[in-house]
Structure formats: structure tokens, C-alpha cells
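Q: based on what follows, work out the 3D shape:
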Amino acid sequence: MPWITLIIKTDAAHAELLSDTLMEQGALSVDIHDAAADTQDEQLLFGEPGEPGGEIWQNAEVSALFNQEADIDEILRNVTRAAQLNSDPDYRLMYVEEQDWVRLTQSQFDPIQISQRLWIVPTWHQLPDPAAINLILDPGLAFGTGSHPTTQLCLGWLDQHLQPGDKVLDYGCGSGILAIAALKLGASHVTGIDIDPQAVKASQENALRNNCDSARFAFATTYEATERNLQPSEQADVVVANILANPLIMLAPILAQAVRPQGHIALSGILKEQAEEVRNVYHQWFAMHIASEQEGWVLLTGIKR
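A: Below is the predicted model of the structure:
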């Protein structure tokens, strides 16, 4: 179904009142913006250093989205009256054609080749190489489509270093991509943990989609609950965590405890300038080093003493 966007030119004194009135007239959404945006007359707000500030642009536009059946003439009459305008507003109309939003979104995700034998393939694509190890994923609501450098760094490392029969912990499992890759690369057992229930659900669904139902995904709402899930008897041969630098620093004692002696840890989600700080924290348990780097992100790995 197409939509109509009604765009009204106004000033700071009337912008918010027009916005409220348009919502009352049935607008699906309303936006206030600078009418001179992206021109030399664009007005900076919020008091940028050396520039005048303000709360609303003096030369503003209010955009309202309506269903195609909306009576724009009637809406304009009601807006003029409710906003107590002295004359009919200066406006224009734009038409938004109906699109297949699902197909449009899917078109942003193409198969990604990680190595000669490892591919990431969205569920709606054909397999580029049926003989390869293919990770079939629905990106869903969880982080981990394989397009981000940090995910690719972890996948590349697993592809090169995981040994058949290894027991793996994927902390911050997101879509489950690393856990699923570990199983397909020969791990005997994988546990995925995430504090986001949507991520756990996406991981479980993606595991089934990849015939990896032996993967066990746990859900922890706090770091303490996570620690209770990692018993000494369940220490992993490999722990991989693709999160961010600050959570990795906070989680260091828990993740270190989860790795068996002489086991491996791989940490990503770390910017190059953060690597030394993270490395120093983990150095008390591991001999850490930068294993690889991509687009300013690094992968730190180490062996537990």
C-alpha cells in the first residue's frame, strides 16, 4: 500500500503544535527537521562551540506520513484551524510507493566466504559451494550475521585452530554463528551463553537450521548467573567471546575460569587502541597476543598457563 507524506513549512513557534495536531489527525508518524538541511543555510542546534544554538529550527519543516486514503484537504483545514494559523500553510506532498520490505532487507545480506572451506549463507540464498562448510543463518534480531569484522576474525581463527573433539564455550553467542561454526568444524560439544533472551532464541533456531541440535545454549541474566553456569567440570578447551572491550575486562575472571589449563581463549570486539588494556588484564592467566586484525578491530588469543 502506498503512503502520502505531507510536508509543511513553518517556524519555531508553530512546529511542535503542528506536529501534535498532525498526529491527532491520524498521521502514522511525524518528523520535525531543518528546512535548510544539507545547505549552507543549515541551522546548528544544541549550542555547538562557536555557533548560536536553539531549541527548534527557525526555518522548519514538519513531515507527516498518512495512508493513501487520507483526505489531505480536510487535514489541512483542521490543522490550519487547530494551530491558529493566519493563512493556509505552505506545503507539498510526496508519495511513498509500496515495496517488498522483506526482500529489500534480505538483499543487504549476501553469502560471505570466510575461508576456502567456510561460508556464511543467509537462509534465503542458494549455497554458493554445496561441498563447503556452510553456516545457514537468519540474522533475525541478534548480532552475528558474519558481515562484521569481529565475527569474521573469530570465524577465521576457529577455522585455523579448532581441533576435532574440542569442547567450546561461545560467550555472547548472539545469532549462534560461532557456536554453530565450532560444531561444524569438529567440536564435540558447544555451549553458547548470552544475557539477551532474543539472542538465545535466535541461536537455538539457527542451530536447528544447521542440524546442530547438539549445541547447548544457556541464558544468563547476570554475570553471577553466568559464573554458576560454568562449573569446573565443564571447563572448555576453547572459549571465544566476541563482545566489546569493557565487558571483556569485567568478565575476565569468569572467562579465565571457564578455560582448562593449556586451553585457548579468543577475544574480539576490541579496537586496536584498546588491545593493550585488555591484554594486560588477561595476562595473569594467559600468554596473550594479537592474532589478527581487520578494519581497526583486533582478535586477542592466548593459552592458559
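Q: contacts, neighbours, all on C-alpha from now
A: Will do.
Q: and the nearest residue to G172 once chain neighbours are set aside, what is it in contact with?
A: Residue nearest to G172 in three dimensions, not counting chain neighbours: D194, with 4.6 Å by C-alpha to C-alpha, 6 or more residues apart in numbering. By C-alpha atoms under 8 Å, 6 or more residues apart in numbering, the residues touching D194 are Y171, G172, C173, G174, V200, A218, F219, A220.
Q: following up with a second sequence; could you model it the same way so I can compare the two?
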Amino acid sequence: MPFLELSLTLRATEQERVELALEETGALAVTLLDADADTPNERAILEPGVGETPLWGEIALSALFDADADRAGLLHVLAELLPEIEPAQVRFREVEDQDWTRVWMDDFKPMRFGRRLWIYPSNIEPPGDDAETVVVRLDPGLAFGTGTHPTTALCLEWLDGLDLVGKHVIDYGCGSGVLAIAAIKLGAAHVDGIDNDPQAILASRDNAERNSVADHLALYLPHEFAHAPADVFVANILAGPLGELAPRFAECAKAGAPFALSGILIGQADELLARYAEWFDELVVETREDWVRISGRRRA
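A: Here you go, the predicted structure:
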């Protein structure tokens, strides 16, 4: 069955009201991409939580409608919301169902993080002759990140460098579950994933099942989690919550436990370093593009 795709580029500050309006006019799905990225592997698909907006300056938005949707009506809605946008800037095309569901798959390539860890889309089979290769299956666009964003990549590389065999790991801000799944695939016996978005919990559970590791993953909303301290702790959220939650995160890590924080812009690192020095030692900063990972160990 064919569908109608509407696409346009807009400012991040306009995203929430435009997305809501399109959903109210019958959008079956809305996809948000970084308009400034050059390749699909660099374009993290973002599904923000309630009240959150993407960190990108400009967004390439695509919305999927039934094939018989009223194009003139959709243009009218957008004209009321974004009078500065000319109708010629709004693009329509018909897509087949298979085209839409696999729109990224032809261009999305396997990605390597560290020495062993790879993320493969489901349409590509990894080579079977390397016993040390660790593969996470995750398709782009399903939800909340696939490793394309620098913060996720920094955390995946950090996990790959640890000995996780038999360990208990906490992944705070689990999103798609990519870090939790990677930790299990790297040998962790159990991972607790925490996220404040119920959709992220569903996405993490679904992706864990796709990777046959669901039995090793427990998922919680923040108020449901009871602070059981872990052997390894990782949080990939934003700098504000990282600062506010520092005492709680200290309770989540056993003495000597390695920890990593990301979701931090370069200018935000110094304040967090000072904040976490109260509980953590051996603090190290790693940067990629405009983003930072802070890692260290829980003080005894």
C-alpha cells in the first residue's frame, strides 16, 4: 500500500508544535533528522521525550500519511504555523510501504566501536569467522539512537574497553537500549536500564528481544528503581540531569566501580568534573566533535 511522505526543513525551536500539528492532521509517523549531517550514518534519528527538543539547530522532518491525504490541507496547516515557509519548500512524494520501512537500510552500514563491538542493521549479515566480534543488531530509526551520535559512540567504545564478564551494569537513560544490550553482549550478567520515557522502556525491551538478551535486562522508570549498586555504571543523558542526579548516581556504583557520563557539551564538562569529584576518582575527559564523555571510578 502506498503512502504520502511530506518533508521539510525547520528550526529546532519549531519542531514540537509542527510535529504535534502534523500528528493531529493524521500523520502516521514523524521522523526527525539532523539537517546539517552529510551521511545517513551521521544522522541520528531523534525521538524526543515529552517537553524535550533536539539539540540540532535545523531539523529535516519527514511525516508519513495515508496516500489519499489532502495535500492542500496539510500546506494550509503548515502555512498557519510557519508563515515564513514557502509552499515550494514543502516536498511531497509517494512511497511504497517497503520503501518507507526500509528507507535507511540501503545506506546504513555496520559501525565498529572499540576493538570488538559492532552494530549491524538487520539486513546485513556479519562475518561468522571471527569469534571475538560482538554484534548488536539495531536498525536505524526504530527509536532513540543507534550509535550514530557521538555521545552514544563514546559510551560504546568505553564499554568495549572494560571487562564486563559476569558484571552487574546500570544504564541510566537507556533510550533504545543500545548500551545495555552491548554490555550484555560483552559479557555482563545483568543490566538495569532506567529511562523516564515509557516509550524508551518499550523500545529497549523490544531491541533486547531482537538481540536475544531480554532475560538479562531489567527495565525501570526512575521512581521504580531501588538504587541497587552496580559493578559498572553508565549514564548518557544531558548535563543538567547529570549534575542534579550525581548523589543518586554515586549510590548506584559500588566502591571501585568504573563509571561513564555522556550527553555533555564541551563547555559543560568543568562544572560536572567538580561536581563528581566528591564521589569519584581518576576522572578522565574524552571528546568527540562538540561532545564529552567523563569517566572514572567510584571512590571507596
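Q: returning to what we had before: how close does the residue nearest to G172 of structure 1 sit to G269 of structure 1?
A: Distance of D194 of structure 1 to G269 of structure 1, computed by C-alpha to C-alpha, to the nearest Å: 15 Å.
Q: please apply the same query to P261 of structure 1.
A: 24 Å.
Q: likewise W57 of structure 1?
A: In this view, W57 of structure 1 and G269 of structure 1 are 39 Å apart by C-alpha to C-alpha.
Q: comparing the two, which shows the higher neighbour count?
A: More crowded of W57 of structure 1 and G269, by other C-alpha atoms under 10 Å: G269, with 25 against 22.
Q: just say helix, strand or coil for the counterpart of that one in structure 2.
A: Using TM-score structural alignment, the partner of G269 of structure 1 in structure 2 is G263. Counting by DSSP: H, G, I helix; E, B strand; the rest coil, the backbone at G263 of structure 2 sits in strand.
Q: now swap in T9 of structure 2 and tell me
A: Looking at T9 of structure 2 with three-state DSSP, the answer is strand.
Q: what's the spacing between it and L142 of structure 2?
A: 21 Å.
Q: how many other residues sit next to H33 of structure 1?
A: For H33 of structure 1, the number of neighbouring residues by other C-alpha under 10 Å comes to 15.
Q: what are the buried residues along the strand or helix carrying it?
A: In this structure, H33 of structure 1 sits in strand 29-34 according to DSSP states H and E. Neighbour counts over strand 29-34 of structure 1 (16 or more other C-alpha atoms under 10 Å) mark V30, I32, D34 as buried.
Q: and the helices in the stretch 51-200 of structure 1?
A: 72-82, 101-106, 149-161, 177-184, 197-209 (DSSP state H, counting those that start in this stretch).
Q: distance to V238 of structure 1 and mean neighbour count added to these, as CSV?
A: Converted to CSV, these look like this (distance: least, C-alpha to C-alpha, whole Å; neighbours: other C-alpha atoms under 10 Å):
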stretch, distance to V238 of structure 1, mean neighbour count
helix 72-82, 62, 15
helix 101-106, 33, 10
helix 149-161, 9, 20
helix 177-184, 10, 27
helix 197-209, 19, 21
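Q: how about those, which one is nearest V281 of structure 1?
A: helix 149-161 (19.8 Å; C-alpha to C-alpha).
Q: by how much does that closest one deviate from structure 2 on average?
A: Compared with structure 2 after fitting, helix 149-161 of structure 1 deviates on average by 0.9 Å (mean C-alpha distance after the TM-score superposition for structure 1).
Q: nearest residue to S295 of structure 2 other than its sequence neighbours?
A: Among residues not flanking S295 of structure 2 along the chain, A260 sits closest, at 4.2 Å (C-alpha to C-alpha, 6+ apart).
Q: my guess is V169 of structure 2 contacts F233, does it?
A: Yes: contact criterion C-alpha atoms under 8 Å: V169 of structure 2 and F233 qualify, at 5.8 Å.
Q: from T151 of structure 1, how far out is the alignment partner in structure 1 of F144 of structure 2?
A: In structure 1, F144 of structure 2 lines up with F143, judged by TM-score structural alignment. Separation of F143 of structure 1 from T151 of structure 1 (C-alpha to C-alpha): 9 Å.
Q: E227 of structure 1 too?
A: Taking C-alpha to C-alpha, one finds E227 of structure 1 at 24 Å from T151 of structure 1.
Q: cool, and E205 of structure 1?
A: From E205 of structure 1 to T151 of structure 1 the distance is 19 Å (C-alpha to C-alpha).
Q: then A218 of structure 1?
A: 20 Å.
Q: contacts only, for A250 of structure 2.
A: Contacts of A250 of structure 2 by C-alpha under 8 Å, 6+ apart are W279, F280, R298.
Q: if we use 6 Å, what do you get?
A: Shown in contact with A250 of structure 2 (C-alpha atoms under 6 Å, 6 or more residues apart in numbering): no residues.
Q: which SS state does the equivalent of it over in structure 1 fall under?
A: Alignment note: A250 of structure 2 maps to A256 in structure 1; criterion TM-score structural alignment. Secondary structure, three-state DSSP: A256 of structure 1 is helix.
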